[in-house]
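Asker: 3D, please:
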Amino acid sequence: MNYKKVEGIVAAIVTPLTEDGKLNTQELVELTNFLIEKGIHGIFPCGSTGEGVLLSLEERKKVAEITVKEAAGRVPVIIHTGSLDLNEALELTLHARDIGADGAALIPPYYYTVDDPIILDYYSTIAKRVSEFPLYVYNIPGNVKNAISPKILARLQSEHPNIVGIKDSSMDFMNFINFKQQMPEDFCILMGNDAQIYASLLMGGSGAVAATATVFPEPVVEIYESLKAKDMERALKAQDIVIKLRAIFRSYPPIAPYKEALKFRGINGGIPHPPLRPLTPEESQKLRAELEALGLLD
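Answerer: Predicted structure coming up:
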């Protein structure tokens, strides 16, 4: 099938919410434009960083619509449409196709431990319904418990040509290597671990879906652009900053530090979706100091 291969740094964006937990459409518009102006190569809404599994079906659709409309073809938008409920995943994927997204990414079924036939049926059912729409498998076994093997991925891709890529957030670099060796040369393999972007690009990866890029796209984009320019030293320095930034964000409760750091940059991400909690004033002050020490805030 004809599709534009996604390459470079794709920002896994937060979902801005108001203080009463409603979708903040204006701030989502601001965030989308902020990232594009900073040179991001793509946008990934409603994933883990975007709290997709906590949003209602209608909220997920609204986030997708706003992001696609505001990006306006300037960069590709890949919507996360995965769900434990196959019918919901299918509805969200059809919606992503119909609003003009550049593709959809899906986690496998979660909570229950499932076998390969269940995973095959889940992706095959969706792929058949959107046979001309690009799909990406989203491998994140630490969160969903069920891993995608290279064998399963190769079978899915051979049976459904519209399965064009994978986001590998397994945190195991050997998985990335095995996917790279197993899949065709034009298959899109996106690193989902911000600490391994440099290494994955050296090994022939297409790019990365990066959470840190939703707040600080500059150093993440720098990794990719410097490697393209064959400036290895500059790329490695940027990767070092991103590794430290990732460690800072991961030292706080989920999602909250990304939204708080965005406020430092003038974008109100609001509160995390309940039951997740915002940072305390003391945590916010500490986060600002840590980011300033990295030279990331003016």
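
Asker: contacts and neighbour counts: CA atoms only from here.
Answerer: OK.

Asker: Can you give me the neighbour number for residue 151?
Answerer: Residue 151 has 13 neighbours, counted by other CA atoms under 10 Å.

Asker: The strand or helix carrying it: what's the following helix or strand?
Answerer: Applying DSSP states H and E as the criterion places residue 151 in helix 150-159. Later in the chain than helix 150-159, the nearest helix or strand by DSSP H and E is strand 163-168.

Asker: what about residue 143, helix or strand, and which?
Answerer: helix 141-144.

Asker: I'd like to know which elements the strand or helix carrying residue 178 is packed against.
Answerer: Residue 178 is part of helix 173-182, with elements assigned from DSSP H and E. Packing partners of helix 173-182 (3 or more CA pairs under 8 Å, 6 or more residues apart in numbering; DSSP states H and E): helix 150-159, strand 188-191.

Asker: most tightly surrounded among these?
Answerer: Greatest average neighbour count among the helices and strands packed on helix 173-182 goes to strand 188-191 (a mean of 27), per mean count of other CA atoms under 10 Å.

Asker: Off-centre distance for that one?
Answerer: In terms of CA atoms, centre = their mean, to the nearest Å, the centre of strand 188-191 is found 11 Å from the chain centre.

Asker: To check against the first, give me the structure of this:
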Amino acid sequence: FDAKRFIDTVRILKKSKDRRIFIFTGNDNFIYESLILGADGGLLGFGTIAVDKQTEMFRLFGEKRYEEAEEMWEELLPLVEIIFSPPVRNYKTRIKEALVMMGVLETAYVRPPLRPLSNEERRRIKKILKKLDMI
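Answerer: Model prediction:
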């Protein structure tokens, strides 16, 4: 993620007189910061979990209640860090495991080359989901 390029792009797009372009971040572990830098929203894999908390964060930000929005983001950050920890390619499997733990999916099956998570990774995800009162 190049913050300077993002800011430059936001400036150019927001200066448009006929602004019909919305600026979305795709950087799941930089959501709040992207809003601060001018994003209007996001297209995020992380958006499938902690939906209510993320929606609340976006609402608070939209109401210019930045400190409260940041507090919500800080609360979610440990889960974001687990989901997108190395190897990052396993984030889909981690999201699926979280959704199984939350009762949303029945299985976290992934096709090769993705691999199932270790018991330790499952334990870490479960621990933070409990801490966030999501399970």
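
Asker: Now the TM-score, please.
Answerer: Comparing the two superposed chains by TM-score structural alignment, normalised by the length of structure 2, the resulting TM-score equals 0.79, with 127 aligned residues with a CA RMSD of 2.0 Å.

Asker: returning to that earlier point: the helix holding residue 178 of structure 1 vs strand 163-168, what angle?
Answerer: Angular relation of helix 173-182 of structure 1 and strand 163-168 on a 0 to 180 degree scale: 160 degrees, by axes from the mean of the first three to the mean of the last three CA atoms, to 10 degrees.

Asker: how close does residue 189 of structure 1 sit to residue 63 of structure 1?
Answerer: Distance, residue 189 of structure 1 to residue 63 of structure 1, using CA to CA, to the nearest Å: 25 Å.

Asker: And for residue 197 of structure 1?
Answerer: 27 Å.

Asker: Neighbour count: those two, which is higher?
Answerer: residue 197 (29 against 24).

Asker: Can you tell me what that one aligns to in structure 2?
Answerer: Matched to structure 2 by TM-score structural alignment, residue 197 of structure 1 sits across from residue 31.

Asker: That match contacts residue 25, doesn't it?
Answerer: Yes: counting by CA atoms under 8 Å, residue 31 of structure 2 does reach residue 25; the two are 6.9 Å apart.

Asker: shared neighbours of the two, anything?
Answerer: residue 42 (CA atoms under 8 Å, 6 or more residues apart in numbering).

Asker: three-state assignment of the aligned partner of residue 81 of structure 2 in structure 1?
Answerer: The equivalent of residue 81 of structure 2 in structure 1 is residue 247 (alignment by TM-score structural alignment). What DSSP: H, G, I helix; E, B strand; the rest coil gives for residue 247 of structure 1 is helix.

Asker: Going along the chain, name the strands of structure 2.
Answerer: Taking DSSP state E as the test, the strands found in structure 2 are 24-25, 41-42.

Asker: Now that we have the ones you listed, can you turn them into CSV and tack on distance to residue 62 of structure 2?
Answerer: Below are these laid out as CSV (distance: least, CA to CA, whole Å):
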stretch, distance to residue 62 of structure 2
strand 24-25, 14
strand 41-42, 10
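
Asker: rewinding a little: output the helices and strands packed on helix 173-182 of structure 1 in JSON lines; the columns should cover distance to residue 241 of structure 1.
Answerer: JSON lines is the format used below for those (distance: least, CA to CA, whole Å):
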{"stretch": "helix 150-159", "distance to residue 241 of structure 1": "31"}
{"stretch": "strand 188-191", "distance to residue 241 of structure 1": "17"}
